[in-house]
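Novice: Structure for the following, please:
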Amino acid sequence: MISTMDPDIRAYDEAIAANEETFPDHVAKRLINGEVPLKVFREYRGLAGADLASRAGVQLDQIMAIEAGNSQGSPEIMNSLATALGLESDDLT
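Specialist: Alright, predicted model coming up:
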């Protein structure tokens, strides 16, 4: 039988089976509404900008510029931020 399961439900089921982290509805809704992923995940992790900057080894003004939508951040910076947040780099784009 061919599955007609919604692709999002299938992806969720696969993530659960692979023991991947899932996020609550309020996080997903913020991302769907177009909020900057870095800010959403930083706040979800309960980190102040300065704390994330310290953990990631980047300047606070770089984080502020990304969160304000004034910069996309270099791949190196985004990778450092993702690692500090326990995420994959793709989660921040």
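
Novice: all contacts plus neighbour counts: C-alpha atoms, from now on.
Specialist: OK.

Novice: quick one: the strands in the protein?
Specialist: In the chain, no segments count as strands under DSSP state E.

Novice: At which residues are the helices of it located?
Specialist: 7-17, 25-32, 37-44, 49-56, 60-67, 75-85 (DSSP state H).

Novice: okay if I get the ones you listed as TSV plus mean neighbour count?
Specialist: TSV is the format used below for the helices of the chain (neighbours: other C-alpha atoms under 10 Å):
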stretch	mean neighbour count
helix 7-17	11
helix 25-32	13
helix 37-44	18
helix 49-56	17
helix 60-67	17
helix 75-85	18
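
Novice: Quick one: end-to-end distance for stretch 12-27.
Specialist: One end of stretch 12-27 to the other measures 15 Å (C-alpha to C-alpha, to the nearest Å).

Novice: now the other sequence, so there's something to compare against:
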Amino acid sequence: MSFATLALWVAGAGVLGLALTAVLVGVLPLSPAGRAVAAFVGIVLTIVAMGVASNRITDRAIRAEYGDEPADGVGDDDDTGRDGLG
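Specialist: The predicted structure is shown next:
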């Protein structure tokens, strides 16, 4: 995975979110307090979109590198359903 790819996707999500927020705040007929709330919500949703984009790109890169289910992961050792108490 290229960090440049990750950075471009996350930055793209951020730019798109902020652009949509600016357009909506400018177009919606709201009071100044309403515009402030709309801007705050837009910024929070932009941060969420950036996080989702980052997680999706990272998960895709991990799956490409290691496959869907790593064969040598934690908890793979002889799980026969016994709890070890007796």
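
Novice: Provide the TM-score value for the superposition.
Specialist: Comparison of the two superposed chains (TM-score structural alignment, normalised by the length of structure 2) gives a TM-score of 0.23, and 46 aligned residues with a C-alpha RMSD of 4.9 Å.

Novice: Quick check: the residue lying closest to Val27 of structure 1 once chain neighbours are set aside vs Glu76 of structure 1, distance?
Specialist: Leaving aside its sequence neighbours, Val27 of structure 1 sits nearest to Val40 (C-alpha to C-alpha, 6 or more residues apart in numbering; 6.7 Å). Distance of Val40 of structure 1 to Glu76 of structure 1, computed by C-alpha to C-alpha: 20 Å.

Novice: One more: Ala17 of structure 1?
Specialist: 30 Å.

Novice: would you list every one of the helices in structure 2?
Specialist: 3-27, 32-66.

Novice: can you put those in a markdown table and add mean neighbour count?
Specialist: As requested, these are exported to a markdown table (neighbours: other C-alpha under 10 Å):
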| stretch | mean neighbour count |
| --- | --- |
| helix 3-27 | 15 |
| helix 32-66 | 15 |
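
Novice: Contact partners for the residue lying closest to Val10 of structure 2 once chain neighbours are set aside?
Specialist: Leaving aside its sequence neighbours, Val10 of structure 2 sits nearest to Met50 (C-alpha to C-alpha, 6+ apart; 5.1 Å). Contact analysis of Met50 of structure 2 by C-alpha atoms under 8 Å, 6 or more residues apart in numbering lists Val10, Ala11, Ala13, Gly14.

Novice: Hmm, Ala49 and the third one touching each other?
Specialist: Yes. Distance between Ala13 of structure 2 and Ala49: 6.2 Å, which falls inside the contact criterion (C-alpha atoms under 8 Å).

Novice: Tell me the one of the contacts of Met50 of structure 2 nearest Thr58 of structure 2?
Specialist: Val10 (10.9 Å; C-alpha to C-alpha).

Novice: Against Ala53 of structure 2, how distant is that closest one?
Specialist: 6 Å.

Novice: what does Glu65 of structure 2 give?
Specialist: From Glu65 of structure 2 to Ala53 of structure 2 the distance is 18 Å (C-alpha to C-alpha).
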